[in-house]
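**Student:** Here is a sequence together with a model predicted from it:
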Amino acid sequence: MSLSSRRRFLQGALGAASALPLAMATRRLASANPRGLARRVIFFYYPDGIAGRSQNGEPSLWSASGRAPSIALGELLSPLSAIAGDCVFLSGLSMGSTDEGSHPGGAKKLLTAVDGGNGESVDQYLARTVGRSSPFRHIYLGAMATQNNASGDKFISYPSAGVTVAPEDDPVSAFRRIFSGATPGTPATSIDAGVASSDAGPAAPVAGVDDGADGLSLDTSLADLMDLRASLGAAERTRLDVHLDALHEVQDRLRGMPPSMPPTMADAGGVVTVSDAGLRPPPSLRCDAPSMAFDAPTGAGLFAPENFPAVLRAQIDTMVLAMACGMSRVGVIQASQHTSELIMSRFRGTDMYDPGFDMRSHQASHYGARQDRSNRLFSDYVKQVRWWVSQFGYLVEQLKSRPEGDGTMLDHSLVLLCSEVSDGNTHSHQDMPFVLAGRGGGCVSTGRAMSFDGRRHGDLLATIAQAMGASVDTWGDAGSGALPGLLG
């Protein structure tokens, strides 16, 4: 196999930053992580807060205390019990009083730490600084985040003051754009759906990324793969095999998943068929909704609430794979949007499922002044928040399951769980629900709960930026510096 064809394969299968052999790309990724710095950061957002301190003063159900292996987690955080030793549970952080009582106000401040979103968000800052040499400096994936032509403050990533960028909501499109085999136009290319200010309409497409007509097909490269493996050392062969196995797994699921394919009313026994030229259809694949058949890879099915869990899972897997392949150091996963109309009672196989009643996320979050278990709004809201937390747990577990260097991907990562308000009913911006997972290359000691009485959450963002190697002392319009004791 010629060097040029080998390079083309690497760009398609592993998304190498430039036309380099795998060995060189792998070494570049390893050398990009000085000891004691995080190799990557992922921000995981979900909407509508938590069952925090209630209007009547009842204590928050979001609580953690102690140190591993004896961390005590409250009801909402208990889905993370298996990975508590990999997390830092942060309490007491404030987003300030400006626009308190507002979902949009919280979303604007969440990653900017600036009132009204009048500043760059920390993910975008890290993308253009420490992430600038990556194939994609920023990967922003969503699940129903752009529903109902959302724009402006429905999104949390701000490349500049007052201007948001929309996430890529389609996992098939995201997979193609990341792994299409096309060399990104510049190292500054981002994966998202375009820019939308608070006054703009739906996001405009981003130019400069070729989606590729055969982005989900690797089979034709198998012969080249065997040739390539023969030229690699044992460690590099192992890494290649791990990543390609995962690539095939995600590829196969995306070929047959229902979320990105609009449903027809015909019952085909759950068999998925794909007619798009960009996908090579398998003979038959089963989907999670056996009463629906899907016959095209784009359309309304992407926004069907019953498909949401599969869409989100695919986006998580795609993000992990992109990070594993060295495609980016900075990622954001936005699950839905604030004041979410997502009907979570249509999630099959969960304790929320009720085909006879449509319970929306935002609807449940307004459970009233009391934490009343007999109130369906409150009881469903607790189930919803626990489900969101479990999805963050899945992301963390996927990173933990992948070997990297002297440990796992999680050991070299930082992953932040966040929402735009604390208590969903009062819309408080105090005692915000943050969980930080990962050891950040050794700079974060996990397995503990930390309390910061009234410190601004921008100090957490500054701490994350420093852990990524950025030269910042403070973040936001009221920051005072990195959180004491979180690093080191």
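**Tutor:** Arrived safely, thanks for sending.

**Student:** CA atoms for contacts and neighbours, from now on please.
**Tutor:** OK.

**Student:** gap between residue 120 and residue 160?
**Tutor:** The gap separating residue 120 from residue 160 is 5 Å, by CA to CA, to the nearest Å.

**Student:** just residue 462 next, same as before
**Tutor:** Distance from residue 462 to residue 160, counting by CA to CA: 17 Å.

**Student:** Looking at those two, which is more packed in?
**Tutor:** The neighbour comparison of residue 462 against residue 160 (other CA atoms under 10 Å) goes to residue 462, with 25 against 17.

**Student:** list the contacts for the more buried one?
**Tutor:** 472, 473, 474, 475, 481, 482 (CA atoms under 8 Å, 6 or more residues apart in numbering).

**Student:** Helix, strand, or coil at the third one?
**Tutor:** The one in question is residue 474. Per DSSP: H, G, I helix; E, B strand; the rest coil, the local secondary structure of residue 474 is coil.

**Student:** Next, count neighbours for it.
**Tutor:** Around residue 474 sit 19 other residues, with neighbours defined as other CA under 10 Å.

**Student:** A further structure is provided below for comparison with the first:
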Amino acid sequence: MDHKYKKSDLALGRRVFLKALGAGIAAPLAFRMSSLAMAEPSAAPVRLFIYFVPHGMPMEYAEPYGSGADLLKGSMVLSPLAPFGKYVNVCRGLGINGFGNHEAVAGVLTGVKDGAGADSIDQIIAQALGVEAHNLGANPYPRNQDGTGFDKNSYLIKHGGVWVRPTEDPAAAAASMLGAIGGGQQGGGSPPASDEAAFRNEALGLTERQLERMQGALSGLTKEQNKLAVHLESVRSIKAAADRPVVNGCTSKPALPALDALAGKDVFAQANLRSVIDAHLEVAANAMVCGTARVVTMQNLWVNCDLPMDFSGGPGSGNPYHGATSHSREAPGRMEFASIQSWFFARLAEKLLTILDQPDPLDPGNTVLHNSLIYVCSEIGDGADHNSDVHDVYLGSQIVHSYLPAILIGNAGGRIASRGVVDVDTDHVNMLATLGDAMGVPVSQLGAQSAQPIQELKS
């Protein structure tokens, strides 16, 4: 429903603006003050976080049981998400048809085999919004191995037709996503005056309709209208700027204890994998809270990763993660696999979701988690069969119905409904279109493949 200003609102805005000018306040700040007095709150920016965990999952330990508050408590894999159950959708029936084995990783976010002719969905969304698509990786392999064992089947992200290796150092990620807070704009330069910074952030939240309403409110005041006309153009220039402006809801840099604890440690050392994951999640969460990062992807390990997972603070498995564990068809191995996958969800819950479940500084009436969408995905359905389509996995006398893991957490500012378990029975490109739709970016085609949002997930 279109909001209409009452005459009293317009009069209030006019009085505030004129009084501010009369008090010697510069026109830009006077405009900001009058806008705050009369304009309806602007919608908070929606944030997207994509969390990739390799090798799929053993669905017999992942299937959620119960309903309502007990939705996830019976799931060995997903139980860490139980405190956030009111935000969760577990999507059953998603498949990547026509892919095989771990090669599907190239299509997880591009939507097409080998990523041919398509950028990944994070880049598509970020470009449409005029923001940066941040790409993080917890991958304990030295960079000098790049090109000797890692190819397009190791990467999730494709930007501008080029496969992109993620940023593995959380300190570098923090500089990129939080560097503009409390220390000037990224790339150097002096920090803006507080009034100017506050005005810039407010201006970026104003809609064109709000600007037109303010202009109309002052239509009878020629001198001030002329000043306002000049100012409106500067606001529109800020909003249309090609330098990817940052909307900042934080006045100082947040505390980052996990990142501080990683200082001086080798981010490529397998023993530090938990510390790297925690620091990346902590940095991303705080940047999402502040609004300085709206599109973030995090890749946990490469596919075919055969690391033992018995490092400090890890899930405690000494077996090779890829071969012995994710390929297992025996009950002990399947349970071990479930325990490892659950550990990744526990890190997500503790270091990202807990931070996001607080009032949004850009929309205090809602939580940041409500105004975000977290998509947890993998390249295959079940490590034992390496299937990426909807598929029955035979474990001796037991048959397990498998599909591509797809968990959504958050409401994207109200665009995504929380319905618990949702049977979608569709191709995964439609999930990518759903992410775009939730971020306000229509996506109807990925490469040569058509796509449409999944209606069952929409509010």
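**Tutor:** In hand now; what should we look at? Keep in mind the model is a prediction, meaning the values are calculated, not measured.

**Student:** Tell me how the two chains score on TM-score.
**Tutor:** Put the two chains on top of each other and the TM-score (TM-score structural alignment, normalised by the length of structure 2) is 0.68; 355 aligned residues with a CA RMSD of 3.5 Å.

**Student:** one step back: which of the contacts of residue 462 of structure 1 has the most neighbours?
**Tutor:** residue 475 (26 neighbours).

**Student:** so who does residue 106 of structure 2 touch?
**Tutor:** Going by CA under 8 Å, 6+ apart, residue 106 of structure 2 touches 112, 113, 114, 115, 152, 153, 154, 155, 156, 157.

**Student:** Mind checking which of those residues are in strands?
**Tutor:** Those of the contacts of residue 106 of structure 2 mapping onto strands are residue 157, per DSSP state E.

**Student:** and the residue nearest the centre of structure 1, what does it touch?
**Tutor:** The centre of structure 1 sits closest to residue 333, judged by CA atoms, centre = their mean, with a distance of 2.4 Å. Residue 333 of structure 1 sits next to 42, 43, 44, 45, 140, 141, 142, 315, 316 when contact means CA under 8 Å, 6+ apart.

**Student:** Serialize the residues you listed to a markdown table and add fields for distance to residue 110 of structure 1.
**Tutor:** What follows is those, written out as a markdown table (distance: CA to CA, whole Å):
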| residue | distance to residue 110 of structure 1 |
| --- | --- |
| 42 | 14 |
| 43 | 11 |
| 44 | 12 |
| 45 | 10 |
| 140 | 15 |
| 141 | 17 |
| 142 | 16 |
| 315 | 21 |
| 316 | 21 |
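
**Student:** Of those residues, which belong to strands?
**Tutor:** Using DSSP E, these in strands are 42, 43, 44, 45, 140, 141, 142.

**Student:** Could you report the distance from the second one to residue 138 of structure 1?
**Tutor:** When you say that, I think you mean residue 43 of structure 1. Counting by CA to CA, the gap from residue 43 of structure 1 to residue 138 of structure 1 is 11 Å.

**Student:** which neighbours do those two share?
**Tutor:** By CA under 8 Å, 6+ apart, the residues touching both residue 43 of structure 1 and residue 138 are 123, 331.

**Student:** Which one's more surrounded, these two?
**Tutor:** residue 138 (27 against 20).

**Student:** Assess the claim that that one and residue 168 are in contact.
**Tutor:** No - taking contacts as CA atoms under 8 Å, residue 138 of structure 1 lies outside contact range of residue 168: 11.6 Å.

**Student:** list residues touching both of these two?
**Tutor:** Listed as contacting both residue 138 of structure 1 and residue 168 by CA under 8 Å, 6+ apart are residue 191.

**Student:** residue boundaries of the helices in the stretch 1-150 of structure 1?
**Tutor:** Ranges of helices in the stretch 1-150 of structure 1, per DSSP state H, counting those that start in this stretch, are 3-13, 22-31, 103-110, 122-128.
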